[in-house]
Structure formats: structure tokens, C-alpha cells
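*Asks:* take this sequence and fold it.
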Amino acid sequence: MSTDPRPLSPQVLVKTPAGRALLFEYRVGEGLPPHTHAGQAVVVAVLRGRLRLSVDGREHEVPAGEVLHLQTSGLFSSRALEDGTRVLVTLLDLG
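*Replies:* Reported below is the predicted structural model:
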């Protein structure tokens, strides 16, 4: 298990005025602390491994192959449940 709970910086796949696509690589236990995506639609696709995603205090366990589409001004956080978890996050600005 990593001693640093944050993953390495994500790879930025696309960045436009309308949003961006980010590829995260997690080790077990790594994740992102609570943060917001107000004014954005968020698409989370788990490509490999498993991710625990907390949105507005509700926990979602997302295995590889599943995609979640979320829109809220509340808090998001994440934690990898397996080594090698790979997650594609697409942020689309709504404004």
C-alpha cells in the first residue's frame, strides 16, 4: 500500500475550453480527497481494477468496465480498491 494516498498526476488526454479528459493510474489505497465539480458533468470510466467513489456522501463501488455519469455541486472523492486501477475521467463544462 502506498504511503502517499494521492496518485501521481493524471495524464491529460484532451484539454479544450469545453472540458478535459484525464487518465488516472492508482495503487491500492490511493485516491483523491473530497473536492467539487460544480458546473461540470463528470463521466467516470473504470478501465481496470476497482474504484470506490463517494459522491454527495453516497458510496459507489465501480468495477472495471463500468461507467458512471454524474452531475452535482456536492463533494467527490475516490479510493482505489486494487493495484493497477486505471480510471478515465471526462469533465464537461456546462456553462
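*Asks:* drop to CA atoms for contacts and neighbour counts, all remaining ones
*Replies:* Fine.
*Asks:* so what's the residue count around residue 88?
*Replies:* Residue 88 is flanked by 21 other residues according to other C-alpha atoms under 10 Å.
*Asks:* quick check: chain neighbours aside, which residue is closest to it?
*Replies:* Nearest residue to residue 88, sequence neighbours excluded (C-alpha to C-alpha, 6 or more residues apart in numbering): residue 23, at 4.6 Å.
*Asks:* now the second one, please; I'll put the structures next to each other:
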Amino acid sequence: MEKISKKEYQQFNEEHFMKKILFRHGQSVVFTLSFRPGQQLPPHRHPGSHLYLTVLEGGGTLTIDGSDTDIVKGDAVHCEGEEEFSFHNTGAESAVLYVMLNDIPDERYAQNI
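*Replies:* All right, here's what the predicted structure looks like:
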């Protein structure tokens, strides 16, 4: 068993969003993405993967294949790896996403930012 406090992984940077790895086992990785207001995750794909996310704090606009959806604390989302994915914290408070990526496409997706 492994136990951690998610709060320890909710770190912020004034210049860009932060990604902190919580767990990595085999081809799965779990991490937090933390955003100050106005920060965003650029559009990208996760080829051959499945991405699951839950909004822990705040919210913003999730864009999947060019379609915008507002998400808020408590929302959960599943994305196929071929779908183009981005997030923009459009709110006035910080946002934190809890993300699980299965079948990691390559090591770039399993690193802290």
C-alpha cells in the first residue's frame, strides 16, 4: 500500500501550470495539474491511452477536439487518447485536476513539470 496527501502535490507557479506525479506503476501514472487563474495546458493527445480526470479545486474550460466544456469542482471526465485535449483556468481562483493516464504513450507523459 502507498498513501500520500494530495495537498502536498498541489503546487503552484506564477509563470506556468504545475504537474506533480503522485504514483507511477507499470503503464499507468497518476498526477495533479495545478493552475493559477489564466494558466492553460496546451492542446495535445495521448495516443493509445485513456485519461481520467477529476476536478479537485476551482474549474475552467476543457476543450476536447475543439469543443469547449466548462468543468467545476467534483466533475469527472474520461477522454480517449486520440482526442485532442486542453484545459484553461478561466476562473478567478486556482484550479487543481487529479489525473490518471493509463497506457502511457511515452516517458514525456510521466514527468513532473
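*Asks:* thinking again about what came up before, before we move on, which element is the alignment partner in the second structure of the residue nearest to residue 88 of the first structure in?
*Replies:* Matched to the second structure by TM-score structural alignment, residue 23 of the first structure sits across from residue 32. Secondary-structure assignment from DSSP states H and E places residue 32 of the second structure in strand 28-35.
*Asks:* next, the mean deviation of that strand compared to the first structure.
*Replies:* When the first structure is superposed, strand 28-35 of the second structure averages 0.9 Å from its matched positions, counting by mean C-alpha distance after the TM-score superposition for the first structure.
*Asks:* that strand packs against which elements?
*Replies:* In terms of contact count using 3 or more C-alpha pairs under 8 Å, 6 or more residues apart in numbering; DSSP states H and E, strand 28-35 of the second structure is assigned the packing partners strand 18-25, strand 95-102.
*Asks:* please repeat the previous calculation with a cut-off of 10 Å.
*Replies:* Judged by 3 or more C-alpha pairs under 10 Å, 6 or more residues apart in numbering; DSSP states H and E, strand 28-35 of the second structure is in contact with strand 18-25, strand 40-44, strand 50-57, strand 85-88, strand 95-102.
*Asks:* that older thread, I'd assumed residue 48 was in contact with the residue nearest to residue 88 of the first structure.
*Replies:* No - Residue 23 of the first structure is not in contact with residue 48 according to C-alpha atoms under 10 Å; the separation is 11.5 Å.
*Asks:* pull up the overlap in contacts between those two.
*Replies:* Between them, residue 23 of the first structure and residue 48 share these contacting residues under C-alpha atoms under 10 Å, 6 or more residues apart in numbering: 86-88.
*Asks:* contacting residues for residue 98 of the second structure?
*Replies:* 6, 9-10, 19-20, 22, 30-34, 52-57, 76 are the contacts of residue 98 of the second structure under C-alpha under 10 Å, 6+ apart.
*Asks:* burial measure for the counterpart of residue 63 of the first structure in the second structure, as a count.
*Replies:* Counting by TM-score structural alignment, residue 63 of the first structure lines up with residue 72 in the second structure. Residue 72 of the second structure has 18 neighbours, counted by other C-alpha under 10 Å.
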